[in-house]
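Visitor: Sequence below, structure please.
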Amino acid sequence: MSGALQKTFTVILNVEFITGNFGNGFIAVVNIMDLVKRRKISSVDQILTALAISRIVLLWLILLNWWLSMFYPGRWINERMFVVIYSIWTAFNQFSLWLTTSLSIFFFFKIVNFSNTIFLYFKVRVKKVVTVTLIVSLFLLCLNIVIINVSENALLTEYKVNMSYSLTLNKTQLSGLWFLFANTMFAFIPFAVSLVTLLLLIFSLCKHLRKMQHSVQGCRDASTTAHIRALQTVIASLLLYAIFFLSLVANVWGSLLLEKKMLLLFTEAARTAFPSVHPCVLILGNTKLRKAFLSVLLWLRCRHKDRDPGVHGTKAYLCGSSCRP
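Guide: Model prediction:
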């Protein structure tokens, strides 16, 4: 039974890896081509492109870690390599989390309308708000890496004194447990910010609907539609975000239970779901990306018809003409 579960989770991880690379690569390619064509790029597209690139690197780091752990367990890592690998993983993971949070903040200020003076002040300076958010995230990232390295050095020194300068699996487990605990605490900050933006979006939508009850326009005006679309995207993002955060907590718990294999495989699959599935949510929620994706599907369909020997030449020609921009 455990062998079947292990194979199942391995297949899930492979599917997530392929889906994540395709989705993030598609977002990056579309925005880069748009930049080359128009010679400019919007703030949202800048965030999406940086998010996609960071997640591609993150997915490959996860694959590398999984591959080394599966085929070279206990033979490829020492204390310094451990710190370097997990520091790099921490950097790209924090980039992914905070860029996602910045995207939620950007949607929030662009859609929500409050009469509060402070809110209006930040609304007209939303780009500066996002920039400050990313600067704060860099400070927290540096603090996170410093804590990991300082604590690692302290643990290593103490362990060498007590264990006659030897490094065993228990030391690696202790370092991994501290790394997971520190990253879970720092991952909670962007998660909390995204949760606040979701609650404020819901509050703004309820307030707007109450106003629209006394209006002849009804409830499905442009503002309501924008609120609902933003809520759909943010809720889907936050659900994946919650799964990712809970996977970190479960991973800490799994380390305390002497690394139960099935639990670790489950948490690895759950942790990979956020950078793999979330790009699909972004593609469906973004008009430009959705149209580009549909164009690619139409092009692939036409290519398939062109290669089908049962299709007449005229139909293939018409299909090829419809696929041209």
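
Visitor: rest of the way, CA atoms for contacts and neighbours
Guide: OK.

Visitor: Can you point out the buried residues in the helix or strand harbouring Trp253?
Guide: Per DSSP states H and E, Trp253 falls inside helix 222-256. Across helix 222-256, burial judged by 16 or more other C-alpha atoms under 10 Å covers 223-224, 226-228, 230-231, 233-234, 236-238, 240-255.

Visitor: Which strands or helices does that helix pack on?
Guide: Counting contacts by 3 or more C-alpha pairs under 8 Å, 6 or more residues apart in numbering; DSSP states H and E, helix 222-256 packs against helix 79-111, helix 169-212, helix 261-285.

Visitor: please redo it, this time with the cut-off set to 6 Å
Guide: Under the contact definition 3 or more C-alpha pairs under 6 Å, 6 or more residues apart in numbering; DSSP states H and E, helix 222-256 sits against helix 261-285.

Visitor: Please provide the structure for the following sequence as well, for comparison with the first:
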Amino acid sequence: MIPNQLTVFFMTIYLLESLTIIVQSSLIVAVLSREWVQVKRLSPVDMILISLGICRFLLQGTSVLYNFCYDFNPDDYLWYIALIWEFTNTLAFWLTSLLAVVYCVKVSSFTYAIFLWLRWRILRLVPQLLLGSLMISCVTIIVSALRFVFIKSQLISMMQLPGNNTEMETLTTFLEKNYAYQLLAMLFIPFLLFLTSTILLIASLCQHLRQKRHHDTGHSNSSMKAHATALRFLAFFLIFFTSYFFTIIISTTYHLKHKSYWFWASETIIYATISIHLTSLMLSSPALKKVLKDSISSSPLGISLIILVLFTLTY
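Guide: Presented below is the predicted three-dimensional model:
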């Protein structure tokens, strides 16, 4: 079956977004790894960014491989690739939530005892927290692997018995809903941590900005401008990661078919938010921001990047 023009259009956009994400992830890992080799040390935030870059690279690679292989050969259910995607997606959520928590504790101006204690402890615990995120993702993937084995055994046993089409459809529908609930449970906790940390950081910056307005000097005006830019960045960060979370849940709940252009439209939305999310992360790192400026001044591709950067910072 030849896909229609709308499906081909969304497939093309999805492929371009995937290439962009792979390049962005590779750039994050390459630049920060070079900084690590040169300086002989790595900040806790850069540790998380490198881990997230590797995770996003693997996530996008498995997404492209699974979607196109399944679309052109739907009879071959590539469950092992789906497991890799699920593992990297869960790990990416935990790494993003960890990054939001570190930013919140490091930057916020709250003076509560819990914040002061976390500020003293969390930066030292980042390697252990990264390992904990990896272990949690491994546990979830073991559960998913057991679920896939159960599905396969049940379907094989039903196929051997005649007249069980209704039971097979009922089992498939139940397992699809069960998978949606499992995915929601796996992603909800890290998403809640991300949401809470980002909202607290926005509240802290708003409080600090109100205090700055009482001291109307030239220096405070520049500081207020910097705070306003940081607030726009955080709002941008919050909106797109939240959109990513809900788009994944909705697309999984309704189980869109690969042959449908709605499926490819949902994939386009999901990975557009990832690309914009990675762009915002790159703008938050001084080393990555410097590389972006250098690439802008030395290549035609930099022109398009600077347009995206200026759009992000301005709006």
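
Visitor: what angle separates the helix holding Trp253 of the first structure from helix 79-111?
Guide: Compare the direction of helix 222-256 of the first structure with that of helix 79-111 by axes from the mean of the first three to the mean of the last three C-alpha atoms, to 10 degrees and you get 160 degrees.

Visitor: what angle do helix 222-256 of the first structure and helix 261-285 make?
Guide: With the same axes, to 10 degrees defining the directions, helix 222-256 of the first structure sits at 170 degrees from helix 261-285.

Visitor: Around Leu305 of the second structure, how many other residues sit close by?
Guide: Neighbourhood size, Leu305 of the second structure [other C-alpha atoms under 10 Å]: 16.

Visitor: Secondary structure class of it, three-state.
Guide: Under DSSP: H, G, I helix; E, B strand; the rest coil, the three-state class of Leu305 of the second structure is helix.

Visitor: can you check Arg124 of the second structure too?
Guide: Arg124 of the second structure is classified as coil under three-state DSSP.

Visitor: Excluding chain neighbours, give the residue nearest to it in space.
Guide: Nearest in space to Arg124 of the second structure, with sequence neighbours left out and distances taken as C-alpha to C-alpha, 6 or more residues apart in numbering, is Pro44 at 7.8 Å.

Visitor: okay, now that neighbour: neighbour count?
Guide: For Pro44 of the second structure, the neighbour count with other C-alpha under 10 Å is 17.

Visitor: again with Ser194 of the first structure
Guide: Other residues lying near Ser194 of the first structure total 26 when counted by other C-alpha under 10 Å.

Visitor: Can you tell me how far it is from Asn286 of the first structure?
Guide: Taking C-alpha to C-alpha, to the nearest Å as the measure, Ser194 of the first structure falls 19 Å from Asn286 of the first structure.

Visitor: Please apply the same query to Lys37 of the first structure.
Guide: 19 Å.

Visitor: out of those two, which sits in the more crowded spot?
Guide: Taking other C-alpha under 10 Å, Lys37 of the first structure and Asn286 do not tie; Asn286 has more neighbours (16 against 10).

Visitor: and that one, what is it in contact with?
Guide: Contacts for Asn286 of the first structure (C-alpha atoms under 6 Å, 6 or more residues apart in numbering) come out as none.

Visitor: For it, give its distance to Val84 of the first structure.
Guide: Counting by C-alpha to C-alpha, the gap from Asn286 of the first structure to Val84 of the first structure is 36 Å.
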